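# Test case, fold it:
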Amino acid sequence: MSETSAGLLQLALLIAVLAVLYVPLGDYMARVYDSGRDLRVERILYRIGRIDPRGQQTWVRYALAVLGFSVMSFLILYAIQRLQGVLPWSDDKPGVDPSMAFNTAISFVTNTNWQSYSPEAVMSNLTQMVGLTVQNFVSAAVGMAVAVALIRGIMNRKGDGELGNFWVDLIRGTVRILLPLSFIVAVILLTQGAIQSFRTGFDFVTLDGEQMRSMVGPFASQEAIKEIGTNGGGTLSINSAHPFSNPTPLSNIVENIALLIVPVCLTRTYGTLVGDRRQGLTLLGVMTAIWTAMLAIVWIAESGAAGTASSAAGAMMEGKEQRFGIPASVLWAVSTTGTSTGAVNSMHDSYSAAGGGALIWNMLLGEVAPGGVGAGLYGILIMAVITVFVGGLLVGRSPEFLGKKIGQNEITVCALYVLVMPALVLAGTAISVILGSTTGFQGNSGDAGTPGSIHGFSEVIYAYTSAANNNGSAFGGLTVTSDWFQTSLGIAMLLGRFLPIIFVLSLAGLLARQKPRTRQAAVDDVGADEDRQRVSDGTTVVAERIPTLSRARVDDPSTLPTHGLLFGALLVGTILLVAGLTFFPAMALGPIAEAML
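Got it, this is the predicted structure:
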């Protein structure tokens, strides 16, 4: 069987599994966040935390809870790293340096998992398990909670501004979704030979008689949640390319499915919660279209044989595992940059200029195809609101999103959301490349005007793109252990995570304070148990008491529909246009120029 045929079979398997799980998992997650019942373990946690599970929060209180929880997470993780040398099970590893501990704590709290260190040499198993793995769970749960809060803002028909309870959403997302999925994936990885050990390592003698030591640890469990939660931080330097974490082609495709499954199925959750599954299918179609186009571009670029080494290998095989080859490496690379995962099974710095440039572009789109856990959904919903506003004005229709008016305040918040990531990427890249002290850290840079210096610019723009998008992958030729990169990338991760969250919750609050419009609406079959009420102008609207999973679907010819092929095409165009106008000049100085040499 040819490598291309094998790659197509893997792609077919991935799509088939996602298709089978899409409905049951998406609906299950909707029930998790919409349920009025609490599990026993959840009630225990509520009592410990003195949480009222029935208490509701406005967007301000919800945002303060998110920020407060994240600040405490940062302080605890920073302390664990600094005290590592005196904690048990340290394997004689000292405390982490202050700047590196700062960068790492921000990285894992923001769901970025950017690693400026070698895990085997720096982090103990205790730090990995108690510090980093815990953040893999809760940072992912935070993203899902924010996405659900935005959905509640859209759904809210009372106009009271309530978005639910962050603490309940955090606990339910962790206990009912992330933990069970991670357990299943970890068991599958164990059957394939992934390492799960409480030992710190073992000594061995190489064929030439040299004494060496190999690190072992709880790799399977860490690998599972780092993919399920779109985290990406590995326990080994070469991440998911290491056979201890990703031993077989089957484990590779399982991990690839794991990093896509929750973001993809959240579109079904969205459609189910708002009572119109066409909405979720439209978002899924947009994500699929962008993901498929990127996959085709990178696959073609990496299957070429430009240059002596590539011609001898038959393709761009440098930096890629022979176990996986071009197709599985490309499939993973597009998925990990399309989500906010950052885990890699091949070295992205070894990709061709066109292939590597496409991976950067995949992140610059905002990682909405399908995006990170929660972050991808609320990111594409922000773009959908912008599309409704622009499209509605162009055709002379009222800008409304599922019955909620999109006015000046709403579109201002959306615009601020969109501007955060470009500002961080472009400012960070510009400052870094003009600082003389950073040039030496560009591993593949050369004299000015040479292909090497162009690639060095690509390495820098990749770093800030990855940090500002909370991705975590990198072009490995750039050394980022200097104080400048540790601090500036840490700030990019911090602002790139929490400023968008604040704007998303602000939008949710604005929508939640609106009552649905009362103009004449065409109402689909909404079930026999719905109440109807008359208003002063004689029109009929659906009253507040609507079953959670059978809400009305309202199609009004005076507004732009937010489902279907036309809206999906407009949404794709908006995403591409915003990214193109913002980043084309910077891309032209790096990957595009490099590809043309």
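# From here on, just use CA atoms for contacts and neighbour counts.
Fine.
# State the helix or strand in which residue 6 lies.
Per DSSP states H and E, residue 6 falls inside helix 3-34.
# Name the residues of that helix that come out as buried.
Residues 7, 10, 14, 18, 22-23, 25-34 are the ones in helix 3-34 that count as buried (16 or more other CA atoms under 10 Å).
# Quick one: list the elements packing against that helix.
Identification of packing neighbours for helix 3-34 by 3 or more CA pairs under 8 Å, 6 or more residues apart in numbering; DSSP states H and E yields helix 166-172, helix 249-274, helix 325-338.
# Go through those and name the closest to residue 499.
Of all those, helix 166-172 sits nearest to residue 499, with 17.2 Å by CA to CA.
# hmm, who's touching the closest one?
32-33, 42, 51, 53, 57, 62, 65-66, 138, 141-142, 145 (CA atoms under 8 Å, 6 or more residues apart in numbering).
# of the residues you listed, buried ones?
Neighbour-count burial (16+ other CA under 10 Å) is assigned, among the contacts of helix 166-172, to 32-33, 42, 53, 57, 62, 65-66, 138, 141-142, 145.
# which one of those residues is nearest residue 107?
Distances from residue 107 to the buried ones among the contacts of helix 166-172, taken by CA to CA, are shortest for residue 138, at 13.0 Å.
# which residue sits closest to the closest one, ignoring its sequence neighbours?
Leaving aside its sequence neighbours, residue 138 sits nearest to residue 174 (CA to CA, 6 or more residues apart in numbering; 6.6 Å).
# I'd say that neighbour and residue 139 touch.
No - look at residue 174 against residue 139 with CA atoms under 8 Å: they stay out of range, at 9.5 Å.
# between these two, which one's more packed in?
Taking other CA atoms under 10 Å, residue 174 and residue 139 do not tie; residue 139 has more neighbours (26 against 20).
# check which helix or strand covers the more buried one.
Assigned by DSSP H and E, residue 139 falls in helix 134-155.
# which secondary structure elements does that helix contact?
Going by 3+ CA pairs under 8 Å, 6+ apart, helix 134-155 lies up against helix 98-109, helix 166-172, helix 219-228, helix 249-274, helix 375-394, helix 483-512.
# Another for comparison:
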Amino acid sequence: MPTDFPGLLALYLAILLALAPLLGRYLRRAVEDDGYRLTGWGRPLERALYRLAGVQPGAQMGWRRYALAVLAFNLLGAVAVYALQRLQGWLPLNPQGFGAVSPDSAFNTAVSFVANTNWQGYAGESTMSYLTQMLALTVQNFVSAATGIAVVFALIRGFARQRADGIGNFWVDLTRITLYVLVPLASAIALMLASQGVIQNFSGYRDAALLRPVAYSQPVADAAGNPVTDAHGQALTRAATAHTQTLPMGPVASQEAIKMLGTNGGGFFNANSAHPYENPTALSNLIEMLAIFLIPAALCFTFGEMVRDRRQGVAVLAAMTLLFVAMACLAALAEQRAGTVLSALPLDHAGSALQAGGNMEGKETRFGVAASALFAAITTAASCGAVNAMHDSFTALGGMVPRLLMQLGEVVFGGVGSGLYGMLVYAVLAVFIAGLMIGRTPEYLGKKIEAFEMKMTVIVILVTPLLVLLGTAVAVMAGAGRAGVLNPGTHGFSEILYALSSAANNNGSAFAGLSANTPFYNTLLAAAMWFGRFWVVIPVLALAGSLAAKPALPATGGTMPTHGALFVVLLAGSVLMVGALTYVPALALGPVAEHLQGVLAGAAR
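As a prediction, the model looks like this:
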């Protein structure tokens, strides 16, 4: 393990756990308290928005009406994002004159940003206009995050209310979360990032003179732009020299802030948070990592306050933290050891004054192994997907950690809202398992867990593994799926498995060796992203509606405590058990087999 990793991890968790309770209390008051003093400034605007949209803010929604509102709003959002991409060539704020995005890429991107995935099969600086980046992508970064938080508020109300017909009003939840939580926090984080050098402008791209000209080979093309070949079919090239480099510009800080805060992921530039214009310093890197976990951690305290037992929220947070620390340490250890094949090369993997230690391939030297491994664990534990290093360049076991964190359902903190409602579903599963052990009807927070609740729980838990494994099987068997693989064999399988795990779990990071910007992958991954989001949201809302209608039973001597160390271990074990039983065969074919191949290759040297 890198010597600086334990200190960095401890600093990160200390700051996070100091901020989370404060934000958790604010979240509850901002969304639930009509008379909260700190949000009084926005009440006139809030009321105006309700009148404009024809919303009755006092009307409660049953779970079916709430789910219909969620689906309708997000479907309209997908249509709007698709249209803006296809029309961007005729729209303003396009100084580079980018044309329309291709239909399959526009479809994939529209679904991706609406589903809070932000999978990107394109290079942002050479594809999207400033207007598309702001009006389509950044707006969805706000509202897709607000949708996830609204759904978890609905589920918490299910536990907190008794004999209730409604679980809240989606339009009120969406408005308050966006207006009072996401916009102020994102604005503050954008200013912090801008102070560190993250750019924010509307300038056209700039050409900078190189200190030293660079010679390179340029393909020869005919008048139509087609490559010219010789008699043997080989592409002809000619020598060229570059004297300038084009530097992309744009409104980056504003998008960077909400992409992290809303666990959206994606990036203004293709290199994502490894790009110096998105993440220039060690401090900006720490700010971005804190922004990813801030709301997911705070929501645990919001949960405890809303069910009137703060210990419940602390128990859920403890289970998340336990799993996260173990995974982050494994990633750092795997990257520092550099792997068996790399260890056989004549490099100083222990580090020296002239060379960083460990596996530095695909990592920025300004971050090193420790900050890169920690960022990778954070971004895949949450459904963020932003990266400051290329996960495809990680060692076999180091790359397995981000994949496994996604495959656990991204409930180890998880996305804004989605992480907590996923973990609460696992809590229902945990008390059900405990109930089977002692022959008692399971209860959680005073609510009996019966047949309907378990059916919804099973659907939520099995939807994403079904999408991941079936999607991977389709991609491996289809010629169009295999054509996108850069590295054949076990690593190529890992690239495909990672892509489907990322899409179905609404993460968005990638093993970038997979060429996924094709009609086949754009369609397959879009389907995984859409159903991975909304086939989970609907049963979660159904679970909320069923729980809200039930009375709360008083605790008795036989009631299992759900706030102590035993429950924390049971909850973490349930998450690991489901993940292990579901994905071990696939992981054995990918990263485990790749690691064993490396062991054999290292022994042969």
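# could you give me the residues in the second structure that the helix holding residue 139 of the first structure aligns onto?
Mapped onto the second structure using TM-score structural alignment, helix 134-155 of the first structure spans residues 139-160.
# Give the equivalent position in the second structure for residue 411 of the first structure.
Using TM-score structural alignment, residue 411 of the first structure pairs with residue 454 in the second structure.
# Secondary structure element for its match, which one?
helix 451-477.
# average distance between that helix and the first structure?
On superposition with the first structure, the mean distance recorded for helix 451-477 of the second structure (mean CA distance after the TM-score superposition for the first structure) is 0.5 Å.
# Same check on stretch 282-291 of the second structure?
With mean CA distance after the TM-score superposition for the first structure, stretch 282-291 of the second structure averages 0.5 Å from its match.
# circling back: could you tell me how many residues sit around the match of residue 411 of the first structure?
Neighbour count of residue 454 of the second structure, defined by other CA under 10 Å: 16.
# Could you do residue 169 of the first structure as well?
Residues lying near residue 169 of the first structure (other CA under 10 Å) number 22.
# Could you check how far it is from residue 533 of the first structure?
To residue 533 of the first structure, residue 169 of the first structure is 33 Å away according to CA to CA, to the nearest Å.
# for residue 220 of the first structure, same thing?
On the measure of CA to CA, residue 220 of the first structure and residue 533 of the first structure end up 56 Å apart.
# quick one, which of these two is more surrounded?
Set residue 220 of the first structure next to residue 533 and count neighbours by other CA under 10 Å: residue 220 wins out with 27 against 11.
# There's contact between that one and residue 194 in this structure, I believe.
Yes - assessed by CA under 8 Å, residue 220 of the first structure is found in contact with residue 194 at 5.5 Å.
# which residues do those two both contact?
residue 245.
# Remind me which helix or strand the most centrally placed residue in the first structure belongs to.
The first structure has residue 372 as the residue nearest its centroid, 1.7 Å off, counting by CA atoms, centre = their mean. For residue 372 of the first structure, there is no host helix or strand (DSSP H and E).
# Need the counterpart of it in the second structure.
Match for residue 372 of the first structure (TM-score structural alignment): residue 415.
# ditto for residue 503 of the first structure
Checking TM-score structural alignment: residue 503 of the first structure goes with residue 539.
# Over to residue 312 of the first structure?
So residue 312 of the first structure corresponds to residue 347, using TM-score structural alignment.
# ok, longest strand in the second structure?
The residue-count maximum for a strand in the second structure (DSSP state E) belongs to strand 206-219.
# Show me what counts as buried in it.
For strand 206-219 of the second structure, it's none, nothing buried (16+ other CA under 10 Å).
# Distance from that strand to the middle of the chain?
Relative to its chain's centre, strand 206-219 of the second structure lies at 36 Å (CA atoms, centre = their mean, to the nearest Å).
# That one packs against which elements?
Applying 3+ CA pairs under 8 Å, 6+ apart, one finds that strand 206-219 of the second structure makes contact with strand 237-247.
# Tell me which residues are up against the strand it packs on.
205-210, 212-220.
# cutoff 6 Å now
For strand 237-247 of the second structure, the surrounding residues in contact (CA atoms under 6 Å, 6 or more residues apart in numbering) are 205-210, 213-220.
# For those residues, give me JSON lines that also has distance to residue 424 of the second structure.
Shown next, in JSON lines, are the contacts of strand 237-247 of the second structure (distance: CA to CA, whole Å):
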{"residue": "205", "distance to residue 424 of the second structure": "47"}
{"residue": "206", "distance to residue 424 of the second structure": "49"}
{"residue": "207", "distance to residue 424 of the second structure": "52"}
{"residue": "208", "distance to residue 424 of the second structure": "52"}
{"residue": "209", "distance to residue 424 of the second structure": "55"}
{"residue": "210", "distance to residue 424 of the second structure": "55"}
{"residue": "213", "distance to residue 424 of the second structure": "58"}
{"residue": "214", "distance to residue 424 of the second structure": "56"}
{"residue": "215", "distance to residue 424 of the second structure": "58"}
{"residue": "216", "distance to residue 424 of the second structure": "56"}
{"residue": "217", "distance to residue 424 of the second structure": "56"}
{"residue": "218", "distance to residue 424 of the second structure": "56"}
{"residue": "219", "distance to residue 424 of the second structure": "56"}
{"residue": "220", "distance to residue 424 of the second structure": "59"}
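# out of those residues, who's nearest residue 182 of the second structure?
Nearest member of the contacts of strand 237-247 of the second structure to residue 182 of the second structure, counting by CA to CA, is residue 205, at 29.7 Å.
# these two touch, right, the closest one and residue 249?
Yes - using CA atoms under 6 Å, residue 205 of the second structure is in contact with residue 249, at 5.4 Å.
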